[in-house]
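Q: model the following, please.
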Amino acid sequence: MAKTILAIDDSASIRQMVGFTLKGAGYDVVEAADGQEGLDKAKGKTVDLILTDQNMPRMDGLTLVRALRAMPQYRSTPILMLTTESSDTMKSQGKAAGATGWLVKPFDPAKLLEVVKKVIG
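A: Model prediction:
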């Protein structure tokens, strides 16, 4: 059975590129347009990996990571930040919130797949 990835980004073109890349590698992808929608979708099902942007309307990525980590089914689920934010301060805030890893946009599809395979197979 294919692993399911929740991809959360307010940019439709980023969601499309992430979805295309991951689906092409055999993953099932659920998309959300912001952190609140991502949290709502995460509550409705269990996913194997969450990819989220940081800067989004309604709920940012760090707030989303904290909310997911507070839910029993997502305590150990890998959460990768895929964002334009690249400062060490932001990365350490992400780690403190519970993010598993950090990828900077624009992303290289091959690198994205490499990291996803490393985290969930």
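Q: for the rest of this, base every contact and every neighbour count on C-alpha atoms.
A: OK.
Q: tell me the buried residues in stretch 8-16?
A: Using 16 or more other CA atoms under 10 Å as the burial criterion, the residues of stretch 8-16 that qualify are 8-10, 14-15.
Q: Proceed likewise with the subsequent sequence, for comparison:
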Amino acid sequence: MTADLKRIVIADDDDDIRALMVIAAKRAGVEVVASVDNGRDALAAVCTGGIDLAVLDISMPGLNGVEVAESIRTHDASRGTLILMVSASVQLLTDHGVVAEWSDGFIIKPFSPRVLSARIRELLGLEATA
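A: You can find the predicted model right below:
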């Protein structure tokens, strides 16, 4: 049954927020393939292929979330990966044109793990868990 699990990568440079994201993802019933603190590691994890969703903070060291999203969309092995952007600023999301051009959705910090879990399930077409 684990072969049917959706696979995701989580990237946020804040350890506490990243830990909440992992909890939310596990509640959503997905496999967290990588949980990283920078854009370069996120891109490397996604580009190995077979990743269904990348949850990316916009502001990260190395490569920011927008740069990672652009690379995901242009790399053959990852082109079909869904992207959920996370930011503390609606302004950042709209300034970069991220929602329309590079991502499949967004969530604003602070968020509850329950809300993020529901958003992950929605994007991946998974039924809600009890």
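Q: report the TM-score for the pair.
A: Superposed pair, TM-score by TM-score structural alignment, normalised by the length of structure 1: 0.89. Supporting alignment: 120 aligned residues with a CA RMSD of 1.6 Å.
Q: closest to residue 42 of structure 1 out of the buried residues of stretch 8-16 of structure 1?
A: Residue 42 of structure 1 lies nearest to residue 8 out of the buried residues of stretch 8-16 of structure 1, by CA to CA, at 10.6 Å.
Q: give the equivalent position in structure 2 for the closest one.
A: Using TM-score structural alignment, the equivalent of residue 8 of structure 1 in structure 2 is residue 11.
Q: again with residue 17 of structure 1
A: Checking TM-score structural alignment: residue 17 of structure 1 goes with residue 20.
Q: what's the nearest residue to that match if we skip its chain neighbours?
A: residue 113 (6.1 Å; CA to CA, 6 or more residues apart in numbering).
Q: which residues touch that neighbour?
A: 20-21, 23-24 (CA atoms under 8 Å, 6 or more residues apart in numbering).
Q: that one -> structure 1?
A: In structure 1, residue 113 of structure 2 lines up with residue 109, judged by TM-score structural alignment.
Q: just the element for residue 50 of structure 1, please.
A: If you go by DSSP states H and E, residue 50 of structure 1 is part of strand 49-52.
Q: with residue 111 of structure 1 instead?
A: Using DSSP H and E, the element containing residue 111 of structure 1 is helix 109-120.
Q: quick one: that helix to chain centroid distance?
A: Mean-position distance between helix 109-120 of structure 1 and its chain equals 12 Å (CA atoms, centre = their mean, to the nearest Å).
Q: ok, now stretch 67-83 of structure 1?
A: Worked out by CA atoms, centre = their mean, stretch 67-83 of structure 1 lies 9 Å from the chain centre.
Q: now stretch 53-71 of structure 1
A: How far stretch 53-71 of structure 1 lies from its chain's middle: 10 Å, per CA atoms, centre = their mean.
Q: so which bit of structure 2 is that stretch matched to?
A: On structure 2, the counterpart of stretch 53-71 of structure 1 by TM-score structural alignment is residues 57-75.
Q: hmm, back to that, highest neighbour count among the contacts of residue 113 of structure 2?
A: With neighbours taken as other CA atoms under 10 Å, the top of the contacts of residue 113 of structure 2 is residue 21, carrying 24 neighbours.
Q: state which helix of structure 2 is the longest.
A: In structure 2, taking DSSP state H as the definition, the longest helix is helix 15-28.
Q: immediately after that helix, which helix or strand?
A: Next helix or strand after helix 15-28 of structure 2 toward the C-terminus (DSSP H and E): strand 31-36.
Q: in that following strand, what's buried?
A: By neighbour count with 16+ other CA under 10 Å, strand 31-36 of structure 2 contains the buried residues 31-32, 34-36.
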